[in-house]
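> Got a sequence here, can you model it:
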Amino acid sequence: MTSTPTQMDARIVGPVEFRAGDGPQLKIPEGDCQAMMADDSVVLTWTEDGQSLTAAIPKIEFDRYLQSGAIVLGRP
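This next block holds a predicted model:
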C-alpha cells in the first residue's frame, strides 16, 4: 500500500546533487525549496533565475542529505 505524498518546506544549505536522466550530476543551489515526499522518492522544487525547477531523488539519498545537514526541513 502506498501513502499520499507529503509536501513540506525545506532549505538546501550544503552540496546537493541530482542526475537528470543519464546525464551528469547537477547541483541544486542553496536556498528555499519544496520537498514532495513519497514512499521511495522525493521531488525537490526550487526557483532559479525566475524559473521553477524540479529534481526527483531516491528517498535513501534524500535521507543521507538530511543526516549530513545539506538539506534542512522547515524555514528559518
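> switch to C-alpha atoms for all contacts and neighbour counts from now on
OK.
> I57: how many residues sit nearby?
18 (other CA atoms under 10 Å).
> In a strand, it, correct?
Yes. Assigned with DSSP: H, G, I helix; E, B strand; the rest coil, I57 falls within a strand.
> so who does it touch?
I57 is in contact with 18, 41-44, counting by CA atoms under 8 Å, 6 or more residues apart in numbering.
> quick one more, to check against the first:
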Amino acid sequence: MKIKLDTKKIYLAMAEKGTTVTEIAKAGGVSQQAVSNALNGNRVGRVKVVPAICKALDFSAKDIVIIED
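Prediction:
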C-alpha cells in the first residue's frame, strides 16, 4: 500500500489562498522540509504533515490523501 497526496488539489488551494509552504509548516508545527518533501512526492513522512496541510488549507485528510494498492 502506498500513500501519497493529491498535490494538484493542494497546490491549487495554496494558490487560491496565497499560502506558502513555510506558512503551512508554521501553522502545523512541522518543518518546511517535511511539507516540501510531501508535496514533491518524495514521501509523506511524519504523520503531522497531513494535519498541517489540512489545517492551513481547510481540508480533511480524506480530501487530499490517496491510498494506492
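> How close are the two chains, by TM-score?
Here the TM-score for the pair of chains, by TM-score structural alignment, normalised by the length of the second structure, is 0.31; 44 aligned residues with a CA RMSD of 3.9 Å.
> So which of the contacts of I57 of the first structure belong to strands?
Taking DSSP state E, the ones among the contacts of I57 of the first structure that sit in strands are 18, 41-44.
> Same list, those, but as a markdown table with distance to A10 of the first structure please.
Below are those laid out as a markdown table (distance: CA to CA, whole Å):
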| residue | distance to A10 of the first structure |
| --- | --- |
| F18 | 16 |
| S41 | 15 |
| V42 | 12 |
| V43 | 11 |
| L44 | 9 |
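> follow-up on the earlier one: show me which pair in the contacts of I57 of the first structure is furthest apart.
F18 and S41 (12.2 Å; CA to CA).
> Residues that sit against both of the two, list them.
By CA under 8 Å, 6+ apart, the residues touching both F18 of the first structure and S41 are 56-57.
> quick check, nearest of the contacts of I57 of the first structure to T6 of the first structure?
Nearest member of the contacts of I57 of the first structure to T6 of the first structure, counting by CA to CA, is V42, at 9.4 Å.
> so how far does stretch 16-36 of the second structure reach from one end to the other?
18 Å (CA to CA, to the nearest Å).
> can you give me the helices for the first structure?
Using DSSP state H, the helices of the first structure run over 59-68.
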